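[1] Sequence first, then the predicted structure:
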Amino acid sequence: MTVQVPALPSDRYAVVAVASSAGGIGALGRLLKDMGSDLPVPVLVVQHLDPRHQTVIAEVLSRRTPLEVKLAEADETARPGTVYIAPPDRHLLVSPGGVLTLTSTELVHFLRPSADLLFESVAGAYGPQAIACILTGSGRDGAMGADAVKSRGGTVIAQDPETAEFRGMPSAAVGTGAVDYVLPLEEISTVIRGLVETKRRG
């Protein structure tokens, strides 16, 4: 059965995409804890996980947030107030209408899932209605995708590298010049809530 998700007005944000890697479980827990139970948009997450082990990330994060947290499934429609996490070794993409896709296509920068691919799909599906957020992590994953989100009129947030457990990913994102907000971790959820609950300025 296809779930019909009411479309948000075009002048409001419709999705939050989050990328994290090393140190990310703790950072995600802190971010989602303060997001509230009535978030009016879905949250799509790429957290780099070891594909050799079964993951319990959804269960771990569920204990830290009032939001529903689950591993993303192919062909499901992203619902507001739900956190969808890319399963280990699968790229997570989203198409217009919020339909999720999982793929095993080639690694990007030696990674699968790839934050760049998620962000690029979010940019294409949502344009200016998208928010991308890059948290702690080593490497550069998410930087190209953040640039794609910004180029389509979306908003990009990065954890302040000085406050990140691993600063590689947020530093690379900031280095693109595409980041709108550089914030300590504890301030990011407040800013996201403020963005998704108010109209975008034209």
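    Okay, I see it. Residues are numbered from 1 along each chain as shown.

[2] okay, CA-based contacts and neighbour counts for the rest of this
    OK.

[3] What residues does residue 84 make contact with?
    Residues near residue 84 by CA atoms under 8 Å, 6 or more residues apart in numbering: 42-45, 69-72, 78.

[4] same question, residue 135
    Residues in contact with residue 135 (CA under 8 Å, 6+ apart) are 18-21, 24, 27, 158-159, 164, 169-170, 185.

[5] Also residue 131?
    Residue 131 makes contact with 13, 15-17, 149, 154-157, according to CA under 8 Å, 6+ apart.

[6] For those, give me CSV that also has secondary structure and neighbour count.
    Shown next, in CSV, are the contacts of residue 131 (DSSP: H, G, I helix; E, B strand; the rest coil; neighbours: other CA atoms under 10 Å):
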residue, secondary structure, neighbour count
13, coil, 25
15, strand, 23
16, strand, 22
17, strand, 24
149, helix, 28
154, coil, 22
155, strand, 26
156, strand, 25
157, strand, 24
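
[7] from those residues, which is closest to residue 176?
    Ranked by distance to residue 176 (CA to CA), the contacts of residue 131 are led by residue 156 at 10.9 Å.

[8] The closest one contacts residue 176, doesn't it?
    No - here residue 156 does not reach residue 176: they are 10.9 Å apart, not a contact under CA atoms under 8 Å.

[9] Most widely separated two among the contacts of residue 84?
    Checking those with CA to CA, the most distant pair is 42 and 71, at 13.0 Å.

[10] which of these two has more neighbours?
    residue 42 (21 against 18; other CA atoms under 10 Å).

[11] pretty sure the more buried one contacts residue 81?
    Yes - taking CA under 8 Å as the definition, residue 42 is a contact partner of residue 81 at 5.4 Å.

[12] take a look at this one as well, against the first:
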Amino acid sequence: MPAENVVAIGSSTGGLVALKEILSQLPDKFDAAIVIVQHMPGFISKSIVNTLGEVTKHTVKLAEDGEVLTPGVIYLAPGGDKHLIVENRSIMLVDGEKVNFCRPSVDVMMNSVAEEFEERTIGVILTGMGHDGAMGIVKIKEHGGYTIAQDKVTSAVFGMPGAAINTGKIDRVLPSYMIAPEFTSIIEQRTFT
């Protein structure tokens, strides 16, 4: 059954530490797909998947073109040469110019997720240099979603979270250890049974 809710996470420098902390706190039953764009070279993508898979009971995998987003599965955009977008509840890896000097770009991923999942989107910006993800956060808020940025104290680099906060479209600024409990609670409140 395709996911009805999605958590879209963008991270860069220092992101692996924050991602491990967040994914280690996921409950056994988690009613959302998680899509992650972590700025990284392509050749380390598989080792990042393995590292993240060690901290959670949920499946962590490299996103593949055409696969349907499934609740409880964590998809990592492959580093390197393609953008990840979501269309018809499915992942598409597409060619395109770099956005914010990045490919894959957090903004590109978040823009597509916001349009696809609307108010059932939670956007999370973690530690990293630059401002990739700030416009994606704006798009998520425009479509009724919920937004979180990592705080300065727990960020290795406050560029990306700071830029997201400066948009005025962040609902909560939280230390990394409070992010998973926050979005888990939001998803539980929004889940229709």
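    Done, it's in. Keep in mind it's a predicted model, so treat the numbers as computed, not measured.

[13] of all the contacts of residue 84 of the first structure, which comes closest to residue 63 of the first structure?
    Of those, the one sitting nearest to residue 63 of the first structure (CA to CA) turns out to be residue 69, at 9.3 Å.

[14] What's the separation between the aligned partner of residue 135 of the first structure in the second structure and residue 37 of the second structure?
    Counting by TM-score structural alignment, residue 135 of the first structure lines up with residue 126 in the second structure. The gap separating residue 126 of the second structure from residue 37 of the second structure is 10 Å, by CA to CA, to the nearest Å.

[15] okay, stretch 18-36 of the second structure sits on what stretch of the first structure?
    Aligned by TM-score structural alignment, stretch 18-36 of the second structure falls on residues 27-45 of the first structure.

[16] What are the buried residues along the matching stretch?
    Buried residues in stretch 27-45 of the first structure, counted by 16 or more other CA atoms under 10 Å: 27-35, 39-45.

[17] quick one on the thing from earlier: list the members of the contacts of residue 131 of the first structure that persist in the second structure.
    Of these, the ones still in contact in the second structure (both residues aligned by TM-score structural alignment, their matches' CA atoms under 8 Å) are 15-17, 149, 154-157.

[18] With distance to residue 192 of the first structure added, can I get the residues you listed in a markdown table?
    Formatted as a markdown table, those follow (distance: CA to CA, whole Å):
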| residue | distance to residue 192 of the first structure |
| --- | --- |
| 15 | 10 |
| 16 | 8 |
| 17 | 11 |
| 149 | 15 |
| 154 | 13 |
| 155 | 10 |
| 156 | 10 |
| 157 | 9 |
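
[19] Closest one to residue 65 of the first structure out of these, please.
    residue 16 (15.7 Å).

[20] Now check that closest one against the second structure: what is it aligned to?
    Per TM-score structural alignment, residue 16 of the first structure is aligned with residue 7.

[21] how much space between its match and residue 1 of the second structure?
    Noted for residue 7 of the second structure: a distance of 17 Å to residue 1 of the second structure, by CA to CA.

[22] For my notes, confirm residue 89 of the first structure occurs in a strand.
    No - with DSSP: H, G, I helix; E, B strand; the rest coil as the criterion, residue 89 of the first structure is assigned coil and is not in a strand.

[23] Report the contact partners of the nearest residue to it once chain neighbours are set aside.
    Distances taken as CA to CA, 6 or more residues apart in numbering place residue 112 nearest to residue 89 of the first structure, at 4.9 Å, with adjacent residues excluded. Listed by CA under 8 Å, 6+ apart, the contact partners of residue 112 of the first structure are 48, 88-91, 104, 106.

[24] any chance of these in a markdown table, plus neighbour count?
    Formatted as a markdown table, the contacts of residue 112 of the first structure follow (neighbours: other CA atoms under 10 Å):
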| residue | neighbour count |
| --- | --- |
| 48 | 23 |
| 88 | 20 |
| 89 | 20 |
| 90 | 21 |
| 91 | 24 |
| 104 | 11 |
| 106 | 13 |
